[in-house]
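In: My questions are about this predicted structure, shown below with the sequence.
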Amino acid sequence: MPPPADPADPSHPWPLADGVDVRDELLAAYADPTRGYHDTTHLAEVLARVEELAAAGVGFDRTPVRLAAWFHDSVYDGERDAEERSAAWAEDALPGLVDDATVAEVARLIRLTETHRPDDGDLNGCVLSDADLGILAAPDARYASYVAAVRAEYGHLDDATFDAGRRRVLEDLLAKPRLFHTAYAHDRWEQRARANVTAELGAGPA
């Protein structure tokens, strides 16, 4: 079992002055030992990519995107509607910490991660989608560990069922005109990500 996430860890920057109880509940959810890929490491990587895009000058609304990154996989159990349940958690937890418009935007962004198909003019959605899918452009060793961790999360499925579902997900990703929607991410991550996904598909069932 991995050690529990440290709330003071700078790899998990909380975007609000208040709400540390909410932050700690989210960290506990990501640290659940039954999770494979969608754990505190994934959370830290998504948050880091959001900051990378911000540092590169990509314009977006920082607070709702950062909060959406925190909540986007707050519920993850290998079952359907995890994004919807994660959005509902945000809608329940955030009132009183941020204004109603921010709550609504956070929930919208979380729901968008079900498809990763933001409109071109949806800068907040583009940033969150790019940050979430950035793992696809990882170096070989990290990509391999990601694939193995995803399989572990679906340990309740037999190989044939998992392989068919995974293939559908990967083929759907490759069918997108762009995996990454911001110019920064597209220029730096697109080619590597497509190569990784194509190689995984070519490898066939494990």
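Out: Nice, I can see it.
In: Please count neighbours and contacts with C-alpha atoms only from this point.
Out: Will do.
In: Need the three-state assignment for Ala32.
Out: Small correction: residue 32 is Asp, not Ala. coil (DSSP: H, G, I helix; E, B strand; the rest coil).
In: What is the neighbour count of it?
Out: Other residues near Asp32 number 17, with proximity taken as other CA atoms under 10 Å.
In: ok, structure two:
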Amino acid sequence: MPDAALLARAEAFARPFYTQAYRVYHTAAHIEAVLSALRSRQVLTPALTLAAWGHDLVYDPQRLDNEERSAEVFGAWLRGQGIQPELEGEVRALILATRHAAPPATRGEALLVDADLSILGANPEAFAAYDAAIRQEYAFVPEEAYRVRRARVLQGFLNRERIFTTPEFAELEERARVNLNTALQNLG
């Protein structure tokens, strides 16, 4: 397992990626919130810490392969640190789980996905700030097209039997559904 020094180096490596000017939500503050959500539930592991720092490393709102690219860049960095191949594979799988394209395959993936989505179950003010920040990141998309695409994404979460799949995050379910429905209504 990685030691504290490796985790600190991973954070130092990742932080500059999260300072790009076009990032409004996908910043280091998002990563810190993910880590805090896991830590407060006493489920934060070294692999989850690494994956949290790596999962949005590459973020371009005009591309659909950000997680894959993040996994590649972070994986190359991890290999350069001499990390065990098994742990690199685990971190890669964790990062790829944050595509939110399929149900998580492991408990670790489920925890990271739930932590990544925990903003959906935040208080209404924090959720509204998140929603506005996402709009800013997609400012290049014309308003009508954004409304249609954003509604599809939000409805996709609402269509799930459960948004949060771990017991540790289950308490966010009801608030998330209220927030998502409010956001859909606001899209008109």
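Out: Looks like it arrived, so ask away. Computed from a predicted model, the values in this text were never measured in an experiment.
In: where does the TM-score land?
Out: Scored against TM-score structural alignment, normalised by the length of structure 2, the superposed chains reach a TM-score of 0.91; 184 aligned residues with a CA RMSD of 1.8 Å.
In: Check which helix or strand the residue nearest in space to the middle of structure 2 maps to.
Out: Per CA atoms, centre = their mean, the C-alpha nearest to the average position across structure 2 is that of Asp116, at 3.6 Å. Assigned by DSSP states H and E, Asp116 of structure 2 belongs to helix 107-117.
In: how about that helix, aligned to which bit of structure 1?
Out: Aligned by TM-score structural alignment, helix 107-117 of structure 2 falls on residues 123-133 of structure 1.
In: Comparing that stretch with structure 2, how large is the average distance?
Out: By mean CA distance after the TM-score superposition for structure 1, the fitted stretch 123-133 of structure 1 averages 0.5 Å away from its aligned residues in structure 2.
In: which other residues reach that stretch?
Out: The contact list for stretch 123-133 of structure 1 (CA atoms under 8 Å, 6 or more residues apart in numbering) reads 46-47, 49-50, 53, 59-61, 65, 68-69, 109, 112-113, 116-120, 179-182, 185.
In: in it, what counts as buried?
Out: 123-133 (16 or more other CA atoms under 10 Å).
In: now the lengthiest helix in structure 1: how far from the chain's centre is it?
Out: The longest helix of structure 1 (DSSP state H) is helix 183-203. Centre-to-centre, helix 183-203 of structure 1 and its host chain are 16 Å apart (CA atoms, centre = their mean, to the nearest Å).
In: now swap in stretch 53-60 of structure 2 and tell me
Out: With CA atoms, centre = their mean, you get 9 Å for stretch 53-60 of structure 2.
In: Helices of structure 1, start to end?
Out: 20-30, 40-55, 62-71, 82-93, 100-112, 123-133, 140-153, 159-175, 183-203.
In: These into JSON lines, with extra columns for distance to Trp14 of structure 1?
Out: What follows is the helices of structure 1, written out as JSON lines (distance: least, CA to CA, whole Å):
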{"stretch": "helix 20-30", "distance to Trp14 of structure 1": "7"}
{"stretch": "helix 40-55", "distance to Trp14 of structure 1": "10"}
{"stretch": "helix 62-71", "distance to Trp14 of structure 1": "8"}
{"stretch": "helix 82-93", "distance to Trp14 of structure 1": "14"}
{"stretch": "helix 100-112", "distance to Trp14 of structure 1": "14"}
{"stretch": "helix 123-133", "distance to Trp14 of structure 1": "16"}
{"stretch": "helix 140-153", "distance to Trp14 of structure 1": "24"}
{"stretch": "helix 159-175", "distance to Trp14 of structure 1": "30"}
{"stretch": "helix 183-203", "distance to Trp14 of structure 1": "23"}
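In: any idea how far Val113 of structure 2 is from His55 of structure 2?
Out: 10 Å (CA to CA, to the nearest Å).
In: again, but for Glu168 of structure 2
Out: Counting by CA to CA - Glu168 of structure 2 and His55 of structure 2 are separated by 20 Å.
In: ok, the two, which is more surrounded?
Out: A direct count of neighbours by other CA under 10 Å for Glu168 of structure 2 and His55 places His55 higher, at 29 against 17.
In: what sits against the equivalent of Ala69 of structure 1 over in structure 2?
Out: Superposed on structure 2 with TM-score structural alignment, Ala69 of structure 1 falls opposite Ala52. Contacts here follow CA under 8 Å, 6+ apart; on that basis Ala52 of structure 2 touches 31, 34-35, 95, 112.
In: Just give me the neighbour total for the aligned partner of Tyr154 of structure 1 in structure 2.
Out: Matched by TM-score structural alignment, Tyr154 of structure 1 corresponds to Tyr138 in structure 2. By the measure other CA under 10 Å, the count of residues near Tyr138 of structure 2 is 18.
In: Contact partners for Tyr138 of structure 2?
Out: 61, 146.
In: One more pass at 10 Å, please.
Out: Going by CA atoms under 10 Å, 6 or more residues apart in numbering, Tyr138 of structure 2 touches 22-24, 60-62, 132, 146.
In: Just the buried ones from those residues, in PyMOL syntax?
Out: Restricted to buried positions by 16+ other CA under 10 Å, the PyMOL selection for these reads:
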select buried, resi 22+23+24+61+146
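In: Output the contacts of Tyr138 of structure 2 in CSV, with distance to Pro85 of structure 2 appended to each entry.
Out: What follows is those, written out as CSV (distance: CA to CA, whole Å):
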residue, distance to Pro85 of structure 2
Tyr22, 33
Arg23, 31
Val24, 33
Asp60, 28
Pro61, 30
Gln62, 31
Ala132, 39
Tyr146, 40
